[in-house]
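Undergrad: give me a model of this one.
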Amino acid sequence: MYLVLGIIALFTIPAEYFLFGVAGGKLIERIRSLTFKRVIHQEINWFDKPQNSSGSISARLSTDPVNVKRLVGDNLAMNVQTLATVISGFLVAIIANWKLTLIILVVIPLVGLQGYFQVKFLKGFSANAKTMFEEASQVANDAVSGIRTVASFCMEQKVIETYNKKCDEPMKQGIRSGLVGGLGYGLSFMLFYFSYALCFYVGAKLVQNDEATFTEVFRVFYALVLSTTGVARTSAIGSDTTRAKDSATSIFEILDRKSKIDSSSDEGTVLTNIRGEIELQNIVFAYPARPNAPVFRDLSILIPFGKMVALVGESGSGKSTVIALLERFYDPNSGKILFDGVELQSLQVRWLRQQIGLVAQEPVLFNETIRANIAYGKQGDVTEEEIVAVAKAANAHQFISSLPDGYNTVVGERGIQLSGGQKQRVAIARAILKDPKVLLLDEATSALDAESEHAVQEALDGLMVGRTTVVVAHRLVTIKGADIIAVIKNGTVLEKGRHEELIKRRNGAYAALANSA
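TA: Just a heads-up that it's a prediction; the model follows:
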């Protein structure tokens, strides 16, 4: 029978672990995809919080599903195996001699009880370690993404020390888990040997009183030994259980959270005839992270259809905040933003953002090919002809064609393989492909040299034709041709008009900015 059991085990145990491994792998994939989907659709304010930094989210996506899988993969297989062993062992023992079995069963719950206390004792430790691990991941993420800055300031040792400091708590938690797990495992085997002693002692008494035979005692002994061994073995996974519980809590916090500005939602109005006229009425706004520092106190401005409106002012006056409000990254505390006469908050978020093209001062390119980065501008399939056409319109085709791999050139992390002007032109090509009704330019040429600025400005001039355009600018020379220039100061529009009108006001805010430039 042992030979038969050995042959059966040869086939059943690998099949068991394979099937649970497949289930665990699919669970990891499902958790990561669902969590990432929820993360991507959260409002921008959610990402402003320190606990939702890029390093923290990366760590959660990496480790949380793996921790949960530990209880669904090999450990779950072991638990199922243990359950089957306990049930079959109990049945064999109860059939052999029910009196001896019931006496021995008193010990087995004690093994499970110590496992329960082990999990309770570890509660809280792993949560703190998890937070510290996420902070350490953020340090590593910042150091790698900014490695040129780290190298230029010789900050390598300082970054390493910071990272090691953040790793101290996970290390201490690992030591605690090891001590508690080892103590629990030792207690399990102590109780395991106590059950040996109890079985032999009570069995001897029963044999002596002719209430059991020698064979029955050993049958009960071996059946219950298998059961207690399984229970003792499962008690060693207490730390895994605690980590899995904390990770599951972290995952469901994200999955259950409903975004306040949800781009995945189909709720909201969709306009059929779009002009692209925007009006901000009495806007009061402060960033949620800084509620006591209002950016706008009473901002009102009309951005007519097809016109170019430039926003100027000192640093920190709120020019870029207007862009964030128009993209509906945030909602104002009070006041209204109207898009073609319809309040922005009543429009479908995804549709609204499809009507708006954004070119920022520091464009974000993904670590993919130039073709893929341009193709992000349009929903659905994009043809090669479309990509080449928008690249030519953005003055980018010539430099892309001169690269060894052309449109298949991988731009590197954050587009590091391209110069500032090249990145900006790829971003403009992406915006042209989107064909937006409203164009937002957030200091799109301020960080470029004269030659690159000229090429980029040419591309922008072509892109602005026939579109409502909002331009944020520090360099006033780039917005002299704007239809309306609005000077923002102290949370309101201080003055507005054309360049020629504003510059004549000797004591005006615009004239002061022009003189200081």
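
Undergrad: drop to CA atoms for contacts and neighbour counts, all remaining ones
TA: Will do.

Undergrad: can you map out the strands along the stretch 301-450 of the chain?
TA: For the stretch 301-450 of the chain, applying DSSP state E, counting those that start in this stretch gives strands covering 308-312, 334-339, 342-343, 356-360, 438-442.

Undergrad: ugh, wrong one, the chain
TA: Counting by DSSP state E, residue ranges of the strands within the chain are 278-285, 296-303, 308-312, 334-339, 342-343, 356-360, 438-442, 468-472, 484-489, 492-497.

Undergrad: of all those strands, which one is nearest Asp64?
TA: Set against Asp64 and scored by C-alpha to C-alpha, the strands of the chain come closest in strand 356-360, at 34.0 Å.

Undergrad: that closest one - contacts with which helices or strands?
TA: Using 3 or more C-alpha pairs under 8 Å, 6 or more residues apart in numbering; DSSP states H and E as the contact test, the elements touching strand 356-360 are helix 420-434, strand 438-442.

Undergrad: same list, those, but as a markdown table with mean neighbour count and distance to Ala204 please.
TA: Below are the helices and strands packed on strand 356-360 laid out as a markdown table (neighbours: other C-alpha atoms under 10 Å; distance: least, C-alpha to C-alpha, whole Å):
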| stretch | mean neighbour count | distance to Ala204 |
| --- | --- | --- |
| helix 420-434 | 25 | 85 |
| strand 438-442 | 25 | 88 |
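
Undergrad: to compare against the first, here's another:
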Amino acid sequence: MQKNDSVEKETSSIKEPATGMQTYFRLLTYVRPSWGYLLLSIIGYVIYAAMEPALAALLKHMVDVVSEGKITESRLVIPAAILGIFILRGIGTFLGSYFMAQVANNVVFDLRTNMFNKLVLLPSSYYHSTPTGRLLAKLTYNTEQVIGSITQAIRILLREGMTVVGLLGYMIYMNWRLTLLFLLVVPLIGLVVSYASKRFRRLSARIQNAMGGVTDVASEAIKGHEVVKIFGGSQYEIERFHKAAAENRRSQLKMEKTKALNVPIVQFILATAMAILIWFALSPSISSNMTSGDFIAFITAAGMLGKPIRQLTDVNSILQKGIAASYSIFEFLDMQEEVDKGGISIDRLKGDIEWQSMSFQYPGADKPALKNITLNLPAGKTLALVGRSGSGKSTMANLIPRFYDFGEGDIKIDGVSLADYKLTELRSNIALVNQQVVLFNGTIRDNIAYGGLNGVSDDDVVAAAQAANAWGFIQELDHGLDTMVGENGVLLSGGQRQRIAIARAILKNSPILILDEATSALDTESERAIQTALENLMVNRTTIAIAHRLSTIENADIIAVVDHGEIIEQGSHSELLAMNGAYAQLHNQQFSETSA
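TA: Purely as a prediction, here's the structure:
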């Protein structure tokens, strides 16, 4: 069996990307399925970029025409050329922007679906150690940052990058000496961008963590709004949210300050380069071979470089946000899924369960939750686990469907170790009713016939609801089985939610049944009816029932008293009462409370 340290590895990423660019290149692999859209976008940006030097060339032609006195000959050609350039520029802009948006949205769709696919396969330890708000931030905020790094960043890199290449090519064609002088400022711009890149990425990661904190606080306050109101926690939650939002604001402002400084510094460097360039261009030795049109066109092309270069440096902040978000996303996607090395296929288990000197400790816990558990539950029999809260009852039950892997000893079903069964097939033979009922935002029918049960007939759903004593209240609802239950069944009472969960377990008809305080939310009348239904359901099924009220498990074949992770007593109800030990004490205490 795997040790507890292997469980801890399940929530760790496989490896850390060596550089930000490696992370970004991995992100770009998600562009591959949309290569057709990307090609159309590139064509659009090429058209757009080609129009910039075309404008400079048209300006040269206009100056030369005026200086040579050939205005009449070009009176129609020049306006037509201007219209043509801007029409082509508009077409290029549309093609580039629209199809790049197609690419970006496809990438984000693939990332989100892959992340959710990974989410449902992660081990229980990840869910228990990661706040819900942080998970939602990864699925929403982080993937939104990726849109910017794909749409805006690539658009600017392609469109403005090709514009720079086109203008520089035209400038070299006009006067290569002056162009080389202009290019001397490029290393200086590179240093500024390099410094800004590191700061942008660091701040982006901080912003994402801060946003996770914001969603954590908001998610908890929304879910626990009743507790917040009753216990006067409104001000406390307001302060928590204010603190988380303030941290996010500080990080955002630092990002904006870096971005705001980055742009004017680059602009100043470009302005200096332009001033030096014009100074040299006015030298007779350099410009002697240039016409008036050549000179104006060259200076215009150099001036036109300012905007694309500035945007290329400004895109750095967007790119770094995307890299930081991608790092977080890929770290999540690289997490190890539930370990499933079992190779034994099963159709239907008999249900004979045996704990063999089994011990278990939660990842990160200081002491074991279960110690040296030895117990045999024959197929078709009922085991009731009783004891104080936190004694390890639910942990014993939750190890059966392998929500966690235990460290020492073994648990066998039908003589085969749990680890040797295929995980999905093992769980298909187990039905579970939690103490904290889980319902999904859908209809009552959807929640009873959930997952693998979807597609069963309405007659089967009704029969399960009747067996769980739920059909009576379902019939009274306006829409019957089509009634929406709301998020986590908020539109139903606690007892109604419990009965729907029991109906779901009845419909599954599994050989192994786990009932974790299955009747805890029911009134006395409903509890009696449900208890009768459960007793009928438990016939010829291996049942593990965790109960606080001992009156509900007196007929169990085996009752085990769990205390501090150990079984201190086991036997039938009458045998344990005769022992006059821990069970008898619990029974007498509850009997006294009931009588009072």
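
Undergrad: possible to save the strands of the first structure as JSON lines with distance to Leu102 of the first structure?
TA: Below are the strands of the first structure laid out as JSON lines (distance: least, C-alpha to C-alpha, whole Å):
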{"stretch": "strand 278-285", "distance to Leu102 of the first structure": "71"}
{"stretch": "strand 296-303", "distance to Leu102 of the first structure": "76"}
{"stretch": "strand 308-312", "distance to Leu102 of the first structure": "84"}
{"stretch": "strand 334-339", "distance to Leu102 of the first structure": "72"}
{"stretch": "strand 342-343", "distance to Leu102 of the first structure": "74"}
{"stretch": "strand 356-360", "distance to Leu102 of the first structure": "74"}
{"stretch": "strand 438-442", "distance to Leu102 of the first structure": "78"}
{"stretch": "strand 468-472", "distance to Leu102 of the first structure": "81"}
{"stretch": "strand 484-489", "distance to Leu102 of the first structure": "84"}
{"stretch": "strand 492-497", "distance to Leu102 of the first structure": "82"}
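
Undergrad: to Arg233 of the first structure, which of these lies closest?
TA: Counting by C-alpha to C-alpha, Arg233 of the first structure lies closest to strand 356-360 out of the strands of the first structure; the figure is 57.7 Å.

Undergrad: superposed on the second structure, what's the mean shift for that closest one?
TA: The superposed strand 356-360 of the first structure is, by mean C-alpha distance after the TM-score superposition for the first structure, a mean 0.7 Å from where its aligned residues fall in the second structure.

Undergrad: give me the stretch of the second structure that that strand matches.
TA: Aligning strand 356-360 of the first structure against the second structure (TM-score structural alignment) gives residues 430-434.

Undergrad: the strands of the stretch 301-450 of the first structure: which one's closest to Val388 of the first structure?
TA: Nearest to Val388 of the first structure among the strands of the stretch 301-450 of the first structure is strand 356-360 (18.9 Å), distances taken as C-alpha to C-alpha.

Undergrad: buried residues, that closest one. List them.
TA: Across strand 356-360 of the first structure, burial judged by 16 or more other C-alpha atoms under 10 Å covers Ile356, Gly357, Leu358, Val359, Ala360.

Undergrad: ok, now stretch 527-547 of the second structure?
TA: By 16+ other C-alpha under 10 Å, the buried positions in stretch 527-547 of the second structure come out as 527, 530-531, 533-534, 537-538, 541-547.

Undergrad: likewise stretch 329-343 of the second structure?
TA: For stretch 329-343 of the second structure, a neighbour-count test (16+ other C-alpha under 10 Å) marks Ile329, Phe330, Glu331, Phe332, Leu333, Met335, Gln336, Glu337, Glu338, Val339, Gly342 as buried.

Undergrad: next: stretch 480-495 of the second structure.
TA: Buried residues in stretch 480-495 of the second structure, counted by 16+ other C-alpha under 10 Å: Gly480, Leu481, Thr483, Met484, Val485, Gly489, Gly494, Gly495.

Undergrad: again with stretch 323-341 of the first structure
TA: Under the neighbour-count criterion of 16+ other C-alpha under 10 Å, stretch 323-341 of the first structure has 323, 325-328, 330-333, 335-340 buried.

Undergrad: closest one of the residues you listed to Val159 of the first structure?
TA: Using C-alpha to C-alpha, those come closest to Val159 of the first structure at Tyr330, 33.5 Å.

Undergrad: one step back: quick check, nearest of the buried residues of stretch 329-343 of the second structure to Arg499 of the second structure?
TA: Distance to Arg499 of the second structure across those (C-alpha to C-alpha) is lowest for Glu338, with 30.4 Å.

Undergrad: that closest one against Tyr126, yeah?
TA: No - judged on C-alpha atoms under 8 Å, Glu338 of the second structure makes no contact with Tyr126 at a distance of 10.1 Å.
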